[in-house]
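Q: One predicted model, sequence on top.
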Amino acid sequence: MPSMMYFFLSVAALIGGYMVYSRVVERMFGVDNCKATPACTMADGVDYVKLPPSKIFLIQLLNIAGLGPVFGPILGALYGPWALVWIVLGSIFAGGVHDYFSGMLSVRYEGKSVPDIVGYNLGNGFKQFMRFFSVVLLLLVGVVFVTGPAKLLANLTDMTLMTWVIIIFAYYFLATVLPIDQIIGRIYPLFAVILVIMAVGLTGAMIVKGYEFYPSAHFVNQHPTGLPLWPLMFITIACGAISGFHATQSPMMARCVPDENCGRPIFYGSMIAEGVIALIWATLGMSFYPTPEALNAAIAAGGPGKVVNDVSMTLMGPVGGILAILGVVVLPVTSGDTAFRSARLTIADVLNFSQKGNGARLMIALPLFVIGAVLSQVNFDIIWRYFGWANQTLATIVLWASAAYLVRRGMLHWIASVPATFMTCVCVTYICYAKIGLNIPLDISTWIGIAAAVGSLGLFLVKRPAFAANPVA
């Protein structure tokens, strides 16, 4: 079989997962179009605004697809074709489930943010923890998605990095405080066109120019520096397979959904679309560079941003290359703006503070951006490493909350509790092993991770009768 077919089979698997498994997830959730959505019952012209489903899908895709499905898969490509397996299986059985439930539970809970979604299903203790944890994560995301695109734009122009940081921060501020249909609802469809040019154009150019797909790929850990595939790959490739950041974004679109039938294509579908983007960049990393060593040398010379620049300019020429790079810039910019917006909404939910007035929005947004500006001066690599672990930990908690909801509905909870158990093992093993964590040897860290995963599942099963005793209204 030509190696190119492995790429198209992977894309087909993602599409097949959407066509089949998303319907299973939807049925377990229990869609009810007799229930009016928050966009209908709580319309305020600012955050609760009914939008067309196609526009919501584009906004949701751009909200969740930050640098993660580009930089993460480029770094993940160093591990070899196991990266493709994780993107496909993770997107279908973990990320899609996570995104669907985080969006649709918000629809059911009046558009509430992730702390309330978790609190309703796992209790007040988790709710209070998530109030702090989710806002910290959103700030980290907002800062990461300022410096990343600013570096790419500085490389394309004569303007300095700091100039672009200021410009991007200014845009983020406007997108955070203005009604959702005034900036985000208007420009995201245009950004989506650029994104499609990037994805389709780079793949097509690689085929036309005769590049061999996966020339050195083997199903072993191929990382040139010997970094262990477990658990690092599952943290490195986050947004292209499963990402807790998505749970912070979904409630924003839950406030715009016209009916519950839209949930499957909007929330599960956008995760699958992001998985395709991740597949493209993992494939480019393993195909544009003849060996993992060559890819690693490019990353060492200028990070994943250099890989994006080299691949885009070589495959599509100066004009097409700039469009492709702009497509990559669009991804983090359209997640950074909504990260700050989601942080504002989360804090407003905590304080029970109406956001209809301009002054009320400014009272929350101004302090957020002051903190963000300070964090933007911290080393990008340090923030990214902490973001990766925090991101996957948030996803794990949301999956456990989804499993509890399914028990309360009397439905099969395994579609959420199995990926939750796996991700518990990943996150605990990583924080035990990583230098930013406890720096424990990998074999011991893995056993601690397994014990934590088994213990979490056991505790969930013990608590199942209590969940079932509090059924969904």
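A: Thanks, I have the structure now. Numbers count the residues shown, from 1 in each chain.

Q: okay, CA-based contacts and neighbour counts for the rest of this
A: Noted.

Q: Contact partners for residue 449?
A: Contacts for residue 449 (CA atoms under 8 Å, 6 or more residues apart in numbering) come out as 424-429.

Q: in whichever helix or strand it is part of, what counts as buried?
A: For residue 449, the host element (DSSP states H and E) is helix 442-468. Across helix 442-468, burial judged by 16 or more other CA atoms under 10 Å covers 442, 445-446, 448-454, 456-457, 460, 464, 467-468.

Q: Same check on stretch 146-156?
A: Quick answer for stretch 146-156 (16+ other CA under 10 Å): 146-154.

Q: Give me the contacts around it.
A: 67, 160-162, 164-165, 168-169, 305, 309, 322, 325, 328-329, 332-333, 336, 376, 380.

Q: Report the buried members of these.
A: With burial judged by 16+ other CA under 10 Å, the buried subset of the contacts of stretch 146-156 is 67, 161, 164-165, 168-169, 305, 309, 322, 325, 328-329, 332-333, 336, 376.

Q: and the two most separated of the residues you listed?
A: Spatially, the most separated pair among the buried ones among the contacts of stretch 146-156 is 322 and 376, at 25.4 Å (CA to CA).

Q: and the end-to-end length of stretch 205-212?
A: Stretch 205-212 stretches 12 Å from its first residue to its last (CA to CA, to the nearest Å).

Q: List the buried residues in that stretch.
A: 205-206, 211-212.

Q: Just these: which are in strands?
A: Using DSSP state E, no member of those falls in strands.

Q: Now render the residues you listed as TSV, adding distance to residue 387.
A: Formatted as TSV, these follow (distance: CA to CA, whole Å):
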residue	distance to residue 387
205	33
206	32
211	34
212	34
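
Q: Now flag whichever of the residues you listed is closest to residue 402.
A: Checking the buried residues of stretch 205-212 against residue 402 by CA to CA gives residue 206 as the nearest, at 40.2 Å.

Q: Leaving out sequence neighbours, find the closest residue to the residue of the chain most remote from its centre.
A: Residue farthest from the centre of the chain, counting by CA atoms, centre = their mean, is residue 469 at 33.0 Å. The shortest distance from residue 469 to any non-neighbouring residue, by CA to CA, 6 or more residues apart in numbering, is to residue 408 (7.3 Å).

Q: Got another one to weigh against that:
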Amino acid sequence: MIWFLTCVAALIGGYFLYGAFIEKVFGVNEHRKTPAHTKTDGVDYVPMSTPKVYLVQLLNIAGVGPIFGPIMGALYGPAAMLWIVVGCIFAGAVHDYFSGMLSVRNGGASVPTITGRYLGNGAKHFMNIFAIILLLLVGVVFVSAPAGMITNLINEQTSLTVTMTSMVVIIFAYYIIATIVPVDKIIGRFYPFFGALLIFMSVGLMTAIGFSDEHTVMGGFEVSDMFSNLNPNDMPLWPALFITIACGAISGFHATQSPLMARCMENEKNGRFVFYGAMIGEGIIALIWCAIALSFFGTLEGLNEAVANGGPGNVVYSASFGLLGVFGGIIAFLGVVILPITSGDTAFRSSRLILAEYFNMEQKTLRNRLMMAVPLFVIGGILTQVDFGIIWRYFGFANQATAVMMLWTASAYLLRHNKLHWITTIPAMFMTSVCVTFILNNSSLGFGLPMNISTGAGVLFALTAAGYVIKTSKGKGETDLADEEQPKVETKTA
């Protein structure tokens, strides 16, 4: 329990200390009008209060990532919690802050447009394709996962019998509605409540296991285990852990979501709380589920058996009902189900906006929104027929590769403005080496090369990328697009 509380305290401390440092390096201007005010359209650009924007951001970025990822990461032992803390503070929250604030500084632009501005048109075209693929994978994952969980809940806890297909259809129908209606009608109105429910559910589960006589929070592990790979399947910690945990530490999916709230945030000074703070909140949720996975089943072998018998969804189901009983378990389980649903719809919403930017099509009219959204849902519906395990593996890699691109974009921005770029360059180099090593070494998704060759290539690629970004970006100096959109102040001459 002490290790868990120490990790939580470290995350909170990271928000106040390192988060404030990141904010200072970026340099907010509370007098500069945000896109919510300069481009208000009543659909996607709608000013909303800071607490509401924070809770919506938390739900948008959460999904099943901070639950499923840490559960799978827990198979490596307590080392997973160490990465959640370090990754959140120095990589994930920094990534989210810059993805949100650079969108604010660029008129609420989506990640491909931002990447293109600071890394060139080649990067923009690459990110347009890559971001759409990622968001479609996310949308499919966040249809299949909650559909399976709801189906299991109804069939196990009631006399009714429902099929997975019927739940997929119902969730897709909701996604279509939420994707095209104004952001403040469903997302802005109901998601803050769901965000509060998520926090309440996570704290409730951790409290239950903390006071349980049957389960001891990480009681079976030693301090030395925090730095060891204990995976019962002999899976290598490097680089798989950093791909597996994903949203619990750093996630490129967040770069596609932050612009949604960048279009609704009322003041730049709220950026640290909304973007950096939401990632810290997600990190705490990830810690809770990692600790539950490490504690509820007694041993890593017990956790491994639970995962083998039904995936991370089975772990959520068993822990929720085992710790809180039937009523509390249903509430907690539904709280988990809400996560992917409230991220799945915003994944499709982000896809619509990225396509709209690419084709330069305004989205104020319903007809235009449908033109962008319908093809996405047709493709998404087809992808739901693909095995969930295959979709999840490709999502994991695509997710972290997107994070790499966003971090390099942030480095280019800082270099162009002669600011301390190492705060994004170092995590960009680390995650670049992770992704390259993973794709070269993994035999099912990549090339199946030996680990030493894959790692060497990953490090070399990271160093090359750093050299290229620094050489092409340093000292270019430019104004932010937001400066061009500020209201003009007329001056009178005597």
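A: Perfect, thanks for sending it. Just so we're clear, the structure is a prediction, and the values are computed from it rather than from any experiment.

Q: ok so, going back, quick one: which of the buried residues of stretch 205-212 of structure 1 sit in helices?
A: Judged by DSSP state H, the subset of the buried residues of stretch 205-212 of structure 1 located in helices is 205-206.

Q: how about the strands in the stretch 101-250 of structure 2?
A: For the stretch 101-250 of structure 2, strands defined by DSSP state E, counting those that start in this stretch do not occur.

Q: Quick one: map the residue nearest to residue 469 of structure 1 onto structure 2.
A: In structure 2, the residue paired with residue 408 of structure 1 is residue 416, using TM-score structural alignment.

Q: same deal with residue 321 of structure 1?
A: So residue 321 of structure 1 corresponds to residue 329, using TM-score structural alignment.

Q: how near is its match to residue 204 of structure 2?
A: Residue 329 of structure 2 sits at a distance of 10 Å from residue 204 of structure 2 (criterion: CA to CA).

Q: These two: which has the busier surroundings?
A: residue 329 (21 against 17; other CA atoms under 10 Å).

Q: OK, contacts around residue 50 of structure 2?
A: For residue 50 of structure 2, the contacting residues are 265-266, 270, 274, by CA under 8 Å, 6+ apart.

Q: all helices for the stretch 251-400 of structure 2, in order.
A: Counting by DSSP state H, counting those that start in this stretch, the stretch 251-400 of structure 2 has helices at residues 253-262, 271, 277-296, 300-308, 311-359, 366-383, 388-416.

Q: These: which one's closest to residue 137 of structure 2?
A: Residue 137 of structure 2 sits nearest to helix 388-416 of all the helices of the stretch 251-400 of structure 2, at 5.9 Å, using CA to CA.

Q: For the closest one, which helices and strands make contact with it?
A: Using 3 or more CA pairs under 8 Å, 6 or more residues apart in numbering; DSSP states H and E as the contact criterion, the elements in contact with helix 388-416 of structure 2 are helix 93-105, helix 111-119, helix 121-157, helix 240-244, helix 253-262, helix 422-441, helix 451-473.

Q: do you know which of these lies nearest residue 58 of structure 2?
A: Residue 58 of structure 2 lies closest to helix 253-262 among those, at 9.8 Å (CA to CA).

Q: Excluding sequence neighbours, find me the nearest residue to the match of residue 321 of structure 1.
A: Spatial nearest neighbour of residue 329 of structure 2, excluding adjacent residues (CA to CA, 6+ apart): residue 321 at 4.1 Å.

Q: ok, now which ones touch the aligned partner of residue 286 of structure 1 in structure 2?
A: Using TM-score structural alignment, the partner of residue 286 of structure 1 in structure 2 is residue 294. Contact analysis of residue 294 of structure 2 by CA under 8 Å, 6+ apart lists 74-75, 77-78, 217-218, 300, 303.

Q: Going through the contacts of residue 50 of structure 2, which ones are buried?
A: Buried among these (16+ other CA under 10 Å): 265-266, 270, 274.

Q: Strands - which of those residues land there?
A: Per DSSP E, the subset of those in strands is empty.

Q: By how much does stretch 281-288 of structure 2 deviate from structure 1 on average?
A: Superposed on structure 1, stretch 281-288 of structure 2 shows a mean distance of 0.3 Å to its aligned residues (mean CA distance after the TM-score superposition for structure 1).

Q: got the contact list for that stretch?
A: By CA under 8 Å, 6+ apart, the residues outside stretch 281-288 of structure 2 that reach it are 4, 7-8, 11, 58, 62, 66-67, 69-70, 81, 84-85, 88, 199, 202-203, 206, 248-249.

Q: Looking at structure 1, name the residue matched to residue 89 of structure 2.
A: So residue 89 of structure 2 corresponds to residue 92, using TM-score structural alignment.

Q: Could you check how many residues crowd around that match?
A: The local packing of residue 92 of structure 1 (other CA under 10 Å) involves 28 other residues.

Q: cool, and residue 122 of structure 2?
A: Here the count is done by other CA under 10 Å, and residue 122 of structure 2 has 10 residues near it.
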